[in-house]
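In: pasting a predicted model and its sequence here:
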Amino acid sequence: MLGDGQRDARIPVRGRLRRGDRAGVGTVRSTRTGEHRRRLRNQHPRARGAHRRAHRFFRAARVRSHQAGWAASTEPRHVAGPGRIWVPRRDRLPRGAAPYDRLVSNPEISIRVRICFFNRSYWPDVAATGQLLTELAEDLVASHGCEVSVVAGRPLTGSTGAGGGMPWWRLVGRETHNGVRILRANGTRLRPRRFAGRALNYVSYFLSAAVASLAVKKPDIVVSLTDPPIVGLLALWTARRTGAKFVFLCEDIFPEVAVLLEDFHNDAVNRTLDRVNRYLLAHADAVVALGERMQRRLVEEKGADPRTISIVHNWADCEAIAPASKDNAFARAHGLAGQFVVMHSGNIGLSQNLDVVLDAAGRLRDRPNLVFAFVGDGARRQALETSAASRGLDNVRFFPYQPKDRLDDSFATADVFIVSLKPGIEGYIVPSKVYGILAAGRPFIAAVDPSCEAAAIAREHRCGVLATPGDADALAARVLALYENRAETDAMGRRAREAAWQFDRRRAVKAYHDLFVSLPGVARVNSPVSREARV
């Protein structure tokens, strides 16, 4: 056996091997090359530069003839030491940095997360849940660099665009609005004044959304709201199918909210909704409650794990809604500029107990320049209008939903707002209208249970007064006290504006983003604003 560098004189030596015979790792190509070539294997050592460099073996330095008389260097040509360490460019010191330069850390790195929301109401729907979800989705895209998609339903506002004009045979429409990809699930758009209409809207949306979910690109997080209450099952299935995290955002707690329905009561349906709600809470990677009272109800009554629950309040855009003068276009157009206006703004539905407001208006009908205004729409509006007309309440006015660009004027027209709920449902529902009231710098009367979020805000910030829910006399007394003491009314309005910044839109969206990126396995794609170190 001959080793490297040894040669058998009986075997002729080739000057060089063909290029394919030298693979750089000391082997001869494995094709059938003949016996004489196999015997040359150990007589022709291959070049192993990469091997020598890896193990710190170097050839001796060559000295050319004109360098023979040069003085030898006092340092060795190669100094043993650790290998080279690669440092990312953003972590290197900039060129020309002096020893005492102050180093500034890199700017904050945002995490790009793929998020998919499931909720029937979305832009251009004017319901409060749809408007809040629209702001959340668009801000996650614009301010935090997320990729957001929404599996939404057709708007119930009769819009011919933005999904309103979809043909009946198309199950799913696709559109993009302000960077958010919308999968518009087709369905019926019946008026939600009767249970049959609401149920058919829910079921048709759910079936079309199941088809739309198959087109969802692989997300990091799937978020379900509660419109309709069974949509969470579809969102959870999508999350498990795609390997995403599932977040359950509890806008309402069922079946307690379903008990409010005046035209339908079914124990079997309520038990089913209760099981669905408990199942979603048990299998969610994170749960969002809208307040402390809702959190307690989820833990104490639904068996939710308190470690998975985060509290993120609803919000108002304090830059879009700001205190303004009563003398505005909306007030002048409707003859309200010189009136003391007590306003309910938002959903005119089953949970607000607005019949009590009509009763209070009847008790104050003889007060000059005192008007009760209802701005919005919902299942109870027609019945309330009929009741006010039959009772001859000339001090009660009804107005439709106002577009967002005129919301400032609508809010500024009010002197005081009413936030009311039926007794016993606080925490199952959190009235989101209170945050817009704070941003507008107006006081409010909280005709709710003392443990409700609205009551807690009124007490803590001294920006409102409380009234016993369902008590028309107490409500009328609170309205009359504010009507007769305009200075205190204005002072409470100023304190309301100061409190509004705690519930600002940007602060709430950041809380959602921080929650999403804190989930295990989500922060996988970094999108730094700048990769260069700064001095």
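Out: Thanks, I have the structure now.
In: please make it C-alpha for all contacts and neighbour counts, starting now.
Out: Noted.
In: got the buried residues for the one helix or strand Phe330 maps to?
Out: Per DSSP states H and E: Phe330 is located in helix 329-333. Of the residues in helix 329-333, 330-331 count as buried by neighbour count, 16 or more other Cα atoms under 10 Å.
In: please apply the same query to stretch 456-467.
Out: For stretch 456-467, by 16+ other Cα under 10 Å, it's 456-458, 462-467.
In: contacts only, for Pro155.
Out: Residues in contact with Pro155 (Cα atoms under 8 Å, 6 or more residues apart in numbering) are 121-125, 162-164, 189.
In: ok, second structure coming up, stack it against the first:
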Amino acid sequence: MADYQLATDRPLKVLVVGLNYAPDFIGIPKYTTELCEDLVRRGHVVEVITAPPYYPAWSIRAEYRGAWRTETRNGVKIIRCPLYVPPQPNGLKRLLHHISFAASSLPIAVGSALRMRPDVVFAVAPSLMSAPAALLAAKLSGAKSWLHIQDFEVDAAFELGMLKGDGARRWAERFESGLLKGFHRVSTISESMRRLLLRKGVAEEAALEVRNWVDVETIKAWPSSETSYRRDLNIPADHAVALYSGNMAGKQGLETLGEVARLLEEEHVKVTLLLCGQGPLRGVLEATCVDRHNVRFMDLQPIEKLPELLATADVHLLPQRAEAADLVLPSKLTGMLASGRAVVAMADPGTGLATEVEGCGLTVAPGDARAMANAIAGLATDKDERDRLGVASRQRAEQRWRMSAVIDGFESQLKEALT
């Protein structure tokens, strides 16, 4: 092991093992990429073991198909490992998807660690299946090991019905528990999720909160009337825009939005729902909204268009299934807040999401289309309240979610882990 008395005085070497990375940019890959690139800008050396880009379309881009490949992106060396990507993912196919990356990344992670001799091997979950490769790489190279949990995927998979069976759950939880206890540090993205780590047996001193973040210099509050999306999508000038932008999959509870759209249209509320994203549930949602005149669909927009897209909203929508509460904290919340808009979220009182949204928007019970429609209608007709909540959202983003401050804290924790 290296002499870590000098750890705070020299650049660190970090090997990252994570399923998703840029040019994927929705959700987890956005944060992994920004973290790695910011660490490089701070003078550290970072290498990444990851998969080819495929998310959220669940299709590997043509130029990335094939065997292992190496590239450098903004100073970060990236080794991409092949994997199985099911076009229509379900529980079993998702499991095989994760196992395939774990198998292809293991020898690369170990080989890279022995060559690089990193100070820290940093694993990002999902996918928890690839965490053993990171743990083995750390042990063989003498590095510290760190597991960062964006989603509690084992709990979520069974709670949301993607995987079933008491025996399978017990096996998965034992697997998870053994992994968690094997890492020097285990972090997650909210205090409520950190408390879950403690309940799962992670020691108090090893369990850390490392929040997601937003670049408040890039995502800003500006008038929605000035964006091109309203014009291009033929949204009536007197309509408020309620925006959902992100992955369209099971844990979001997006099915409710079709009923929300019906209620708003039948009650002649001047609101257009703008649903932007891709994923397994998009087709279901499109079929539900086929007769709705107050809904617009768009594919995911380029990352450089994100500030304008978020500014198009008068209200942001954040549906989530009750079963996912405190197992995930939707990463899209950071951009919503930074854009200076009110948020309507599905979250039960006392959950982590409800706590984050309090004072910046409204919360309704998960799955309650009537309550969400009422909340949207109320904000659509009360501009003063929308503006008040929007100002509070922007302030919260600047105070709690500023990218530079969060990564400053992570860098300090990284160095402390080496002492």
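Out: Yes, it's here. Since this is a predicted model, take the numbers as computed values, not measurements.
In: just to revisit the earlier point, where in the second structure does the following helix or strand past the helix holding Phe330 of the first structure fall?
Out: Sequence-wise, the next helix or strand downstream of helix 329-333 of the first structure (DSSP H and E) is strand 340-345. The aligned range for strand 340-345 of the first structure in the second structure is 240-245, by TM-score structural alignment.
In: mean deviation, that stretch versus the first structure?
Out: Compared with the first structure after fitting, stretch 240-245 of the second structure deviates on average by 1.0 Å (mean Cα distance after the TM-score superposition for the first structure).
In: look up how far Asp355 of the first structure lies from the counterpart of Leu135 of the second structure in the first structure.
Out: Matched to the first structure by TM-score structural alignment, Leu135 of the second structure sits across from Leu236. Going from Leu236 of the first structure to Asp355 of the first structure by Cα to Cα, to the nearest Å gives 39 Å.
In: who's more crowded, these two?
Out: Leu236 (22 against 16; other Cα atoms under 10 Å).
In: please identify which helix or strand holds the more buried one.
Out: Using DSSP H and E, Leu236 of the first structure maps to helix 231-242.
In: please name every helix or strand in contact with that helix.
Out: Here helix 231-242 of the first structure touches strand 114-118, helix 195-212, strand 221-224, strand 245-249, helix 267-283, going by 3 or more Cα pairs under 8 Å, 6 or more residues apart in numbering; DSSP states H and E.
In: what's the third one aligned against in the second structure?
Out: Pointing back at strand 221-224 of the first structure there. With TM-score structural alignment as the criterion, strand 221-224 of the first structure aligns to 120-123.
In: quick one: that stretch to the first structure mean distance?
Out: Relative to the first structure, stretch 120-123 of the second structure is 0.8 Å off (mean Cα distance after the TM-score superposition for the first structure).
In: would you list every one of the helices in the stretch 251-400 of the first structure?
Out: Applying DSSP state H, counting those that start in this stretch to the stretch 251-400 of the first structure gives helices spanning 267-283, 292-302, 329-333, 355-363, 381-390.
In: mind listing what's buried along the first one?
Out: To tie it back to what came earlier, the one meant is helix 267-283 of the first structure. So helix 267-283 of the first structure, judged by 16+ other Cα under 10 Å, has buried residues 270, 273-274, 276-282.
In: return the member of those nearest to Arg380 of the first structure.
Out: Among the buried residues of helix 267-283 of the first structure, Asn270 lies closest to Arg380 of the first structure (Cα to Cα), at 22.1 Å.
In: and the residue mapped onto the closest one from the second structure, how far from Val241 of the second structure?
Out: Per TM-score structural alignment, the equivalent position to Asn270 of the first structure in the second structure is Arg169. Separation of Arg169 of the second structure from Val241 of the second structure (Cα to Cα): 41 Å.
In: what lies in contact with stretch 300-318 of the first structure?
Out: 132, 277-278, 281-282, 284-292, 295, 298-299, 432, 435-436, 439, 500-501, 503-506, 508, 511-512.
In: again, but for stretch 178-190 of the first structure
Out: 137-138, 141-142, 147-156, 163, 166, 168, 170-176, 197-198, 200-201, 204-205, 208-209, 212.
In: just the ones in strands from those residues, please.
Out: 147-153, 172-176 (DSSP state E).
In: for the counterpart of Ile303 of the second structure in the first structure, the count of nearby residues, please.
Out: Under the alignment (TM-score structural alignment), Ile303 of the second structure pairs with Lys404 in the first structure. Look at Lys404 of the first structure: counted by other Cα under 10 Å, it has 13 neighbours.
In: with Ala440 of the first structure instead?
Out: When counting by other Cα under 10 Å, one arrives at 29 neighbours for Ala440 of the first structure.
In: buried set for stretch 370-378 of the second structure?
Out: Judged by neighbour count using 16+ other Cα under 10 Å, the buried positions of stretch 370-378 of the second structure are 370-377.
In: can you list those residues in CSV and add secondary structure?
Out: As requested, these are exported to CSV (DSSP: H, G, I helix; E, B strand; the rest coil):
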residue, secondary structure
Arg370, helix
Ala371, helix
Met372, helix
Ala373, helix
Asn374, helix
Ala375, helix
Ile376, helix
Ala377, helix
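In: list the contacts of Leu140 of the second structure.
Out: 110, 113-114.
In: so Gly338 of the first structure makes contact with Asn369?
Out: Yes: between Gly338 of the first structure and Asn369 there is a contact at 7.3 Å, judged by Cα atoms under 8 Å.
In: name the nearest residue to whatever residue of the first structure lines up with Ser192 of the second structure, sequence neighbours excluded.
Out: Aligned counterpart of Ser192 of the second structure in the first structure: Arg293 (TM-score structural alignment). Excluding the flanking residues, the one nearest Arg293 of the first structure by Cα to Cα, 6 or more residues apart in numbering is Gly427, at 4.9 Å.
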